[in-house]
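Trainee: When you get a sec, could you give me coordinates for this:
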Amino acid sequence: MGLFYTLFLLLLLVLLARWIKSKEAEWIGSYGEYKVRKAIKKIESTLSGKYNAFHNLYIPKQDGSTSQIDHIILSDQGLFVIETKNYSSWIFGDETSKYWTQVIYKRKEKFLNPILQNKGHIKALRGWLGEEFAHIPIHSVVVFLPRAKFKSNAHFAHAYVVYPKQLKQVLEQHQTKVIDRETKQRLAQKLETVLVKDKTQEKEMKKRHIQAVRTKQKQTEQHIQQNRCPKCGGVLIVRKGKYGTFKGCNNYPKCKFTKSIG
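Mentor: Prediction:
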């Protein structure tokens, strides 16, 4: 009986450890979004009426999927689309690389370039807003928590990469009013329609979003296996480059899709 009880407890501990591991990335991400939301709320309260913030938006895309945006700040100077990253240790990356690198002691882990990630969010937002709001400036902002130490000396021409305490400074760099009151109200009303209102809706939207992402990834893999470009439908050709062998689209330079081999 004692042996059975011990084995049962061990099994429970293993299952609990696996469950915690499966939720770890989600919890870390949620904490990062909470810290940035707190910083934004402080800016809103300090400069009352100047900035309006919207959090956790799911923007519909033409293919039926959604683009999840952490935060959007609406001001007279345009929209600020904010992507939050809660990484620790050293961060290396530039504006054009597909992946950035997190270095923890001697261990290196790659993650998707957040500038390119936010570029995709902004593209989806532009498409959803349509011609009515095509003239509105949209600024890309990537916020890392202070646990991350950015080690690259790269210059970012199309995005701000900052810590939460620098967010106010980014907003105040833009002083020229480009949106009138009526347009701002219509824009705010439209953004309200894609806000997640409660936990139940958030859970359902997140589930749909993840399913759509996985479906798209599967389709991309199938296209690559068939030597068909998932981006434009062209033919993928095996080429040799500076960093090894890869598959590239025959429509290059119009289409720059590549997939490394091996």
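Trainee: Only C-alpha atoms from now on, for both contacts and neighbour counts.
Mentor: Fine.
Trainee: For the stretch 1-150 of the chain, which segments count as helices?
Mentor: Using DSSP state H, counting those that start in this stretch, the helices found in the stretch 1-150 of the chain span residues 2-46, 114-129.
Trainee: Check which helices and strands the shortest one sits against.
Mentor: Put plainly, it is helix 114-129. Helix 114-129 is packed against strand 52-60, strand 66-75, strand 78-85, strand 138-144, with contacts defined by 3 or more Cα pairs under 8 Å, 6 or more residues apart in numbering; DSSP states H and E.
Trainee: another one to check against the first:
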Amino acid sequence: MLDQILLGISIGCILLITVFRSQFKGKIGEIVSAKFLNKLDKDKYRVLNDIKIDNPSNHTKTSQLDHLVVSKYGIFVIETKAYKGKIYGKEFSNQWLQYLSNQKNYFMNPVLQNYGHIKALEAILEESYPNMKYFSIIAFSPEANLKDVEVKNAKLCKISQVGKLIESLSSEEVYSADDLEKIVGLIKSKKSYQTDISHVMDINKIKKENEKKIEEGICPKCGGKLVEREGKYGKFLGCSNFPKCRFVVSGKKDK
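Mentor: Now for the predicted structure:
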């Protein structure tokens, strides 16, 4: 009986480590980001850290936001990535690439991740605040080299710079203190209580489904055909419905 209990505990630990490995890596970065964000003027900014909300605009049940700053200037949505080394990526690529110690590591495009988070917020706030202004920010480790990342509709920075970047983007006050409380209340009213393990399993399921579609030459975003194109950094797969659909596969994993 004891052996069975110990076996069950071991299997459970292995499952947790497997499922949450990437989350463990990024947790320190999120904690550091929260430290800098909490220095923002509390009369103008409301900071929400590590919050899950219902996401009616996506196939997943929830969106998990690293940091959310509701302000008199709009809403800042921050995705934290604790990656070191050289980072390569394009705005509409499904994956970005990390070069670290002669190793290639692929990870989900954080700009697209944040786009999904913003769409979830829009669904919550569209009735009361249809013209809300959203700022997408991707905050990387201080050791990340971002010179080969190409984005236009999001801002990239180092984790230590996130607070100052938000202040630099805060150009025009359009919401009152009462608005801030109402906006925060609306967001919290849609707070999801889905467990972390269920959320991660949902994401992994969709990731596998999308990878299968890509292998079959199908665009996972619109269902169009993927065709080979030539770009600045070599060949890549892009959706045949471009420019209506800008989905691209920037690279292929080594086998």
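Trainee: Turn the helices of the stretch 1-150 of structure 1 into a markdown table, columns for mean neighbour count and distance to Asn86 of structure 1.
Mentor: Formatted as a markdown table, the helices of the stretch 1-150 of structure 1 follow (neighbours: other Cα atoms under 10 Å; distance: least, Cα to Cα, whole Å):
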| stretch | mean neighbour count | distance to Asn86 of structure 1 |
| --- | --- | --- |
| helix 2-46 | 14 | 5 |
| helix 114-129 | 19 | 11 |
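Trainee: Need those helices in CSV (columns: distance to Val141 of structure 1).
Mentor: Shown next, in CSV, are the helices of the stretch 1-150 of structure 1 (distance: least, Cα to Cα, whole Å):
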stretch, distance to Val141 of structure 1
helix 2-46, 12
helix 114-129, 8
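Trainee: Looking at structure 2, name the residue matched to Lys231 of structure 1.
Mentor: In structure 2, Lys231 of structure 1 lines up with Lys221, judged by TM-score structural alignment.
Trainee: doesn't Phe247 make contact with its match?
Mentor: Yes: contact criterion Cα atoms under 8 Å: Lys221 of structure 2 and Phe247 qualify, at 6.8 Å.
Trainee: Looks like His121 of structure 1 contacts Ile69 (just checking).
Mentor: Yes: between His121 of structure 1 and Ile69 there is a contact under Cα under 8 Å: 6.6 Å.
Trainee: what stretch of structure 2 lies opposite stretch 134-144 of structure 1 in the alignment?
Mentor: The alignment of stretch 134-144 of structure 1 onto structure 2 (TM-score structural alignment) spans residues 130-140.
Trainee: Next, the buried residues of the matching stretch.
Mentor: In terms of neighbour count (16 or more other Cα atoms under 10 Å), stretch 130-140 of structure 2 has its buried residues at 134-140.
Trainee: So what touches stretch 223-235 of structure 2?
Mentor: For stretch 223-235 of structure 2, contacts defined as Cα atoms under 8 Å, 6 or more residues apart in numbering pick out 214, 217-219, 236-241, 250-251.
Trainee: which of the residues in it are buried?
Mentor: Using 16+ other Cα under 10 Å as the test for burial, stretch 223-235 of structure 2 gives 224-227.
Trainee: Looking at those residues, which are in strands?
Mentor: Per DSSP state E, strands hold the following members of the buried residues of stretch 223-235 of structure 2: 226-227.
Trainee: what's the closest of the buried residues of stretch 223-235 of structure 2 to Leu180 of structure 2?
Mentor: Among the buried residues of stretch 223-235 of structure 2, Gly224 lies closest to Leu180 of structure 2 (Cα to Cα), at 41.1 Å.
Trainee: What's the match for Leu79 of structure 1 in structure 2?
Mentor: Using TM-score structural alignment, Leu79 of structure 1 pairs with Ile75 in structure 2.
Trainee: The closest residue in space to that match that isn't next to it in sequence: what's it in contact with?
Mentor: Excluding the flanking residues, the one nearest Ile75 of structure 2 by Cα to Cα, 6 or more residues apart in numbering is Tyr134, at 4.9 Å. Tyr134 of structure 2 makes contacts with 74-77, 118, as judged by Cα under 8 Å, 6+ apart.
Trainee: which one of these sits closest to Ile203 of structure 2?
Mentor: Among the contacts of Tyr134 of structure 2, and counting by Cα to Cα, the member closest to Ile203 of structure 2 is Ile118, at 16.9 Å.
Trainee: Verify the stated contact: that closest one with Val77.
Mentor: Yes: with contacts counted by Cα under 8 Å, Ile118 of structure 2 reaches Val77, the gap being 7.2 Å.
Trainee: returning to what we had before: between Lys221 and Phe247 of structure 2, who's got more neighbours?
Mentor: Higher neighbour count among Lys221 of structure 2 and Phe247: Phe247, with 23 against 14, using other Cα atoms under 10 Å.
Trainee: how near is that one to Ala154 of structure 2?
Mentor: Distance of Phe247 of structure 2 to Ala154 of structure 2, given as Cα to Cα, to the nearest Å: 16 Å.
Trainee: what's the answer for Ile203 of structure 2, then?
Mentor: Here Ile203 of structure 2 is placed at a distance of 22 Å from Ala154 of structure 2 (Cα to Cα).
Trainee: repeat for Ala177 of structure 2
Mentor: Remark: distance between Ala177 of structure 2 and Ala154 of structure 2 (Cα to Cα) = 26 Å.
Trainee: which residues sit against stretch 165-173 of structure 1?
Mentor: Identification of contacts with stretch 165-173 of structure 1 by Cα under 8 Å, 6+ apart yields 39-40, 43, 160.
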